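Visitor: Structure, please.
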Amino acid sequence: MTDLLATYYPWTKALHIVSVVAWMAGLFYLPRLFVYHVEAVAAGSETDALFQTMERRLLRAIMNPAMVATWVFGIALVFTPQAGVYWDEVWPWTKAVGITGMTWFHHWLGYRRKEFLAGENTRTGRQYRIMNEVPTLLLIVIVFSVVLKF
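Guide: Model (predicted):
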């Protein structure tokens, strides 16, 4: 199995990066859609239905598959010798904390989408703007962990 992972290491790494980029794009965009949805759209309107469709498609067609792919290729990299993941170092653990936070945020957004669907959103545009900074902070932790190996 290790030989197979070693053979496909460049492909696994490339697919991991592509899936991370797609996932991050969604994590940045969905809270911004929520800001506009809350501030400019009346519940039950035609525009409300349009926003709900955009939010659903972004989450289900892009973000969910990208998150799963990120996890699958990331776990494959953990078991690939060339990736150089050594659990006695600090950086894999800080990266793991960042990824866990990113996954929590993804699911938090999914629950917020369901609130919009049910007409039960209680958060303001300002709250969504603040939450929109969460993936940026987690991305900084993850990238610095991997690149600087701290």
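Visitor: Please count neighbours and contacts with C-alpha atoms only from this point.
Guide: Noted.
Visitor: now the longest helix seen in the chain, how far from the chain's geometric center?
Guide: Ranked by residue count and defined by DSSP state H, the top helix of the chain is helix 9-40. Distance, stretch centre to chain centre, for helix 9-40: 6 Å (Cα atoms, centre = their mean, to the nearest Å).
Visitor: May I see the buried residues of it?
Guide: 9, 12-13, 15-17, 19-20, 22-28, 30-35, 37-38 (16 or more other Cα atoms under 10 Å).
Visitor: wait, what's in contact with residue 81?
Guide: Contacts of residue 81 were listed using Cα atoms under 8 Å, 6 or more residues apart in numbering, and they are 2, 6.
Visitor: I misspoke; the intended subject was residue 26.
Guide: Shown in contact with residue 26 (Cα under 8 Å, 6+ apart): 58-59, 62-63.
Visitor: hmm, 7 Å instead?
Guide: 58, 63 (Cα atoms under 7 Å, 6 or more residues apart in numbering).
Visitor: Pull up the gap between residue 89 and residue 111, please.
Guide: From residue 89 across to residue 111, the span is 35 Å (Cα to Cα, to the nearest Å).
Visitor: Then residue 86?
Guide: The value you get for residue 86 to residue 111, if Cα to Cα is used, is 35 Å.
Visitor: One more sequence to fold, the one below, so I can look at both together:
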Amino acid sequence: MTPERQTGEGPGRRARLRVALVLAVLAAVIALLVFYPPDELYLWLKALHIVAVISWMAGLLYLPRLFVYHTDAPVGSAQSETFKIMERRLYRMIMQPAMGLTWLLGLYLAWSVYGFKGGWLHAKLLLVLLLSAVDQYYGRAVAAFSRDENRNTGRQWRIWNEAPAVLMVLIVILVVVKPF
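Guide: Modelled structure (predicted):
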């Protein structure tokens, strides 16, 4: 008995359905929280924001590692084609929805709790914009890899892997310490 390949259309369709189901449940939870707010709505939205940030950061840290390995795979090989599927699914089904929720919930929290005031908050928003730019750069790289047009070396992708980590550290320090 041969195990089913995870790169075919069937597993891809099932993965998309699972992601759609998770997003629908999350949307329903957010709708319930907004239309039937509990006493501690802020804490619920903050918890969902943190979950979205963790999901987005996981993708931002893992995707460039896939690029490193993909760079070493011969163009047109089965390994290269598998990396294309992994990269596309990670970016479209995990990273993009997580980034959207991070922004949506984060902006709502910044407005409702802080009224968009505070130097630390403005600095944090600037760093999150930079993190979003890194995300978009990775999205263009996913498209380039899918066309077999990667221009970066494995070493360059290793360096790019550090950008989200550095930004994440700075953002967490701003949020927790609120230095200004």
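Visitor: Send over the TM-score of the superposed chains.
Guide: Remark: TM-score between the superposed chains equals 0.90 [TM-score structural alignment, normalised by the length of structure 1]; 145 aligned residues with a Cα RMSD of 1.8 Å.
Visitor: SS state for the aligned residue in structure 2 for residue 122 of structure 1?
Guide: Using TM-score structural alignment, the equivalent of residue 122 of structure 1 in structure 2 is residue 151. For residue 151 of structure 2, the secondary-structure state derived from DSSP: H, G, I helix; E, B strand; the rest coil is coil.
Visitor: what's the burial count for residue 151 of structure 2?
Guide: Residue 151 of structure 2 is flanked by 11 other residues according to other Cα atoms under 10 Å.
Visitor: Next, count neighbours for residue 141 of structure 1.
Guide: There are 19 residues near residue 141 of structure 1, going by other Cα under 10 Å.
Visitor: That one touches residue 100, doesn't it?
Guide: No. In this structure, residue 141 of structure 1 is not within contact of residue 100 by Cα atoms under 7 Å, at 11.6 Å.
Visitor: out of everything not next to it in sequence, what's closest to residue 45 of structure 2?
Guide: Counting by Cα to Cα, 6 or more residues apart in numbering, residue 45 of structure 2 lies nearest to residue 105, which is 6.7 Å off, once chain neighbours are set aside.
Visitor: Check which helix or strand residue 123 of structure 2 maps to.
Guide: helix 119-146 (DSSP states H and E).
Visitor: mean shift between that helix and structure 1?
Guide: Averaged over the aligned pairs, helix 119-146 of structure 2 sits 0.6 Å from structure 1 after superposition, using mean Cα distance after the TM-score superposition for structure 1.
Visitor: Give me the buried positions along that helix.
Guide: Residues of helix 119-146 of structure 2 classed as buried: 120-121, 123-125, 127-128, 131-132, 134-135, 138-139, 141-143, 145-146 (neighbour count, 16+ other Cα under 10 Å).
Visitor: what do you get for stretch 116-133 of structure 1?
Guide: Here stretch 116-133 of structure 1 shows 116-117, 125, 128, 131-132 as buried, counting by 16+ other Cα under 10 Å.
Visitor: In stretch 160-179 of structure 2, which residues are buried?
Guide: Here stretch 160-179 of structure 2 shows 160-161, 164, 167-168, 171, 174 as buried, counting by 16+ other Cα under 10 Å.
Visitor: Which members of those residues occur in helices, if any?
Guide: 160, 164, 167-168, 171, 174.
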